[in-house]
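Enquirer: Provided below are the primary sequence and the corresponding predicted coordinates.
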Amino acid sequence: MIMNAVLISVIVMLVLSLLRVNVIFSLIFASLTAGLVAGIPVSDATTLMVNGMGDKSGTALSYVLLGMFAVMIGLSGIMSLLVQFLRKVFPNRRFALILMLAFIASFSQNLIPVHIAFIPILIPPLLHVFNEMKIDRRAVASALTFGLKFPYITIPVGYGLLYQTLIKEAMDDNGMPIAKSTVSVAMLFPGAAMIIGLFIAVFITYRKQVEPKEPIRKLEQPEAVEKWNIHHTLTILAIIGALAVQIWQDSLILGALIGIIILFIAQVVPAARGDEVVQEGIAMMGFIAFVMLIAGGYANVLKETGHVNELVEWTLTITGTSPFIIAFFLLSIGLIITLGIGSSFATIPILATLYIPVFLEAGISVTLAAVLIGTASALGDAGSPASDSTLGPTAGLNADGTHHHIWDTCVPTFLHYNIPLFLIGLVAAVILG
């Protein structure tokens, strides 16, 4: 086992990630390491990696198109109206405002798939409100991270469709076919864990009022009142159209494309700004899309080494066929990998390649396998310094320079979401095992 290509490459990836080497380089070096240890020439290992990247091209295109759609929704001005609404409706209701932010953030992954693009628009104008109400911004960070994670884990629309489709494809590709409906049912387990974590953060850990810190950067004053206009109506229609096509055709690519076309044709965003939309959309989501491609290539190299079976046998000698112990190992590895690379989506093909063979040998049910793959991949997304789920909230909450990325976002979200997720995975192993 000391010279197992899969094990050594995973260790290389983890070490490089923990040393803050960019995830793209970490995955490339891990892929080449797996090939070298298995006796595959570097040129052949590179070819295998590139060939594997092609399998995730549809997912990558979905990310990029959603990024462009998010930019166009931001340019429509509709988010300014939302800011005005929140300031008016929640003047002195702390808990209601925090939970409303979690609710609104949830829309960003499914109903209005703008991902983290809404945070720099929505949150900075509300910092005045947080200070006046003496809200602990760690509670707000937890609420925003909940909204960025819970929907894609639990709801099979928008990014949730991407996530659950990736789980299905990864399981199918590794010899454990599963229906999409079964994946959706399985994801209710980690979804419940996220809700528990949110309530603990908001109503227990950070429930007390705190004195606001002295701002390092001057806060911008709220924008002038904006009135509803035809562009806002057309933006809503574009969002509805994108969602309808996505559900009808079961295609996130077609849904995002329809939304983009409607906004351009309706002149909500002039065609002359097309280059700007493309550039900003790629800047927002292109990195994640490319990480997904390389993760698919890495998984392909691991399969071709032929060392996965060795790792399976070794794992079974340690864990036996106990679902609980296997779940503990998988969740631990998933937590470490996702903390390092900062992407739950990119973790799925890696974990599936490593553990589906173990599940098959141990007789783990298809439903439990989906629960463990989905939960283990989600572990670490909250709390990872490199994750959009933490970088997004910090970008908004630190507009005045008083919110620390690690201690005010990463640590709170790590504690309140990873612990419940880990425990719910073990509970699922007991119930479904």
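Expert: Thanks, I have it.

Enquirer: CA atoms for contacts and neighbours, from now on please.
Expert: Will do.

Enquirer: Helix or strand next in line after the lengthiest helix in the chain, which one?
Expert: In the chain, with assignment by DSSP state H, the single longest helix is helix 274-305. Remark: after helix 274-305, the chain's next helix or strand is helix 308-319, criterion DSSP states H and E.

Enquirer: in that following helix, what counts as buried?
Expert: Using 16 or more other Cα atoms under 10 Å as the test for burial, helix 308-319 gives 308, 311-312, 315-316, 319.

Enquirer: got it, and stretch 146-154?
Expert: 146-154.

Enquirer: what residues does stretch 274-285 touch?
Expert: For stretch 274-285, the external contacting residues (Cα atoms under 8 Å, 6 or more residues apart in numbering) are 63-72, 117.

Enquirer: adding another structure so you can compare the two:
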Amino acid sequence: MPLPQTLNQEERKDLLLKRRAIPGILMFSMIYLIAFAIGYHINAVILTIALMITLCLLQVPVAISLITAALLGGLHSGMDMTSAIAAFNDNLLIGAQVGLTYVMIGAFAVAVARSGLLDILAHKIASRLDLREGATNKGVKWIIFLTFITASAMSQNLVPVHIAFIPILIPPLLGVMNRLQVDRRAVACVLACSISASYLLLPTGFGAIYLNEILLANVNDVGQAYDLTATASMVPKAMFLPVMGILVGMLVAVFYTYRKPRDYQTVPLTDLHVEQSPQTLKITQLVTTLLALAVALICQLKFDSLMVGAMIGFIILSFTGIFRWNEQDDVFTEGLRMMAQIAVIITIASGFSGVLSATDEIAPLVSATADMVGGNMALGAALMLIVGLFITIGFGDSFASVPILAPIYIPLAITLGFSPMATIALLGAAAALGDAGSPASTITLGATAGLNADGQHNHINDSVIPTFSHANFGMLLFAWIAAMLL
């Protein structure tokens, strides 16, 4: 049936999406019913994650997609509804703890922004724009990309605020990017790839947690039964090639896939104010802000708690007059508002992973993969990476995937004859694949939170799909090469 001619562009897109959703859901249901009819049991993990991805691609809200897929996957595995809900609820506490941490670092990020550092940075970049007709401004575009890469690396390894900097730094620069016609999908890829590469390669901040406290610890815990011992110096070396694959994906996104100009409508939120002078930053404000950042980092390392570090940094900034004492509630509420959606989805994603674990079908999935391999090292490495990618898409968290994959991947890798370095590369990359690009990943959620400040950046089409394709395919290929060479 043709679309009515009276509809505007947005209404036509919405109606087309609704029409496509019905056949998509019917096809998914038909495949399931056919498999059920012939007595073929679809692995509950595969079904749950596939259903979640399908619903997200059909523009169903991520939170609803996660809950719906989790409950249906639980029912498919043999649980009743009460048991599926219980498995979902039992794991929410872990996500709530992480969500609270993100709220706190959001408040800290807003407090840092009140110092005026980011306003000055945005003004400096905007003032470089040549507003004359026909001006190319290519230099400004590369300054913006370099700024995002630097901020991403610092957010993981030096000032551990993770993705909280994105909703603070990007909105003031949207007007500049609109003038430059920068494709925001390229920016999403730059952010996702830079953040992922930082914590997967550099052993400080979040990198120390992933590389040493999670990856190295699991390799040694599981590997001791097989006389496998790894040292801290081996881990960054093993992850070097997989990380290079991520960076290659980022370069492809910037210089090829999304290199062409893309038009965006400039709205009041992103209007350029190049002629206005930014607020001045006194030396005492600068020193105080740097002190708060340093103390927050020290406390995070000492107490192994991002929440405590961010809270102490927030307190320092409030006591030293970066913002008025009676504005504390406003600053904290602004940070809460900024991170609320991310915190909620992280919490729900924990419930989702709880149901996946409760199905008891992750181990059979990985074991079936091992059975398919035989003694073929090349095929084994490829299947291990692909299964890891699929599992982590569902969790949206590479940190949570390592302990799940390690008990099966490490014995399998040793049996196939992989070296300790190759084993580390396989496990570290398999767990990280799918983090950038998962609908529930903090990385893609953070990118959307900043780039959609004016309502012109879709989470699935503009963040999830671009980051998934560019951050993961290169890493998968380079991780496979690393496994074969190391």
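Expert: Nice, I can see it. What you see is a predicted model; the values in this text were computed from it and never measured.

Enquirer: Quick one: the buried residues of helix 308-319 of the first structure as CSV, columns for distance to Y355 of the first structure too.
Expert: Shown next, in CSV, are these (distance: Cα to Cα, whole Å):
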residue, distance to Y355 of the first structure
V308, 9
L311, 9
V312, 8
T315, 9
L316, 11
T319, 12
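
Enquirer: just curious, which of these is nearest to L111 of the first structure?
Expert: Taking Cα to Cα as the measure, L111 of the first structure lies nearest V308 of the buried residues of helix 308-319 of the first structure, at 39.1 Å.

Enquirer: Against V129 of the first structure, how distant is the closest one?
Expert: Per Cα to Cα, to the nearest Å, V308 of the first structure is found 54 Å from V129 of the first structure.

Enquirer: Show the subsequent helix or strand relative to the helix or strand hosting R12 of the second structure.
Expert: Using DSSP H and E, R12 of the second structure maps to helix 9-37. Helices and strands here follow DSSP H and E; after helix 9-37 of the second structure, the next one along the chain is helix 44-57.

Enquirer: Buried ones in that following helix, by neighbour count?
Expert: For helix 44-57 of the second structure, the neighbour count (16+ other Cα under 10 Å) marks 44-57 as buried.

Enquirer: For the buried residues of stretch 146-154 of the first structure, give me JSON lines that also has secondary structure.
Expert: Formatted as JSON lines, those follow (DSSP: H, G, I helix; E, B strand; the rest coil):
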{"residue": "F146", "secondary structure": "helix"}
{"residue": "G147", "secondary structure": "helix"}
{"residue": "L148", "secondary structure": "helix"}
{"residue": "K149", "secondary structure": "helix"}
{"residue": "F150", "secondary structure": "helix"}
{"residue": "P151", "secondary structure": "helix"}
{"residue": "Y152", "secondary structure": "helix"}
{"residue": "I153", "secondary structure": "helix"}
{"residue": "T154", "secondary structure": "helix"}
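
Enquirer: Relative to R138 of the first structure, which of these is nearest.
Expert: F146 (12.2 Å).

Enquirer: What lines up with the closest one in the second structure?
Expert: Using TM-score structural alignment, the partner of F146 of the first structure in the second structure is C193.

Enquirer: Now do the contacts for its match.
Expert: With Cα under 8 Å, 6+ apart, C193 of the second structure has these contacts: 246-247, 249-250, 436, 467, 471.
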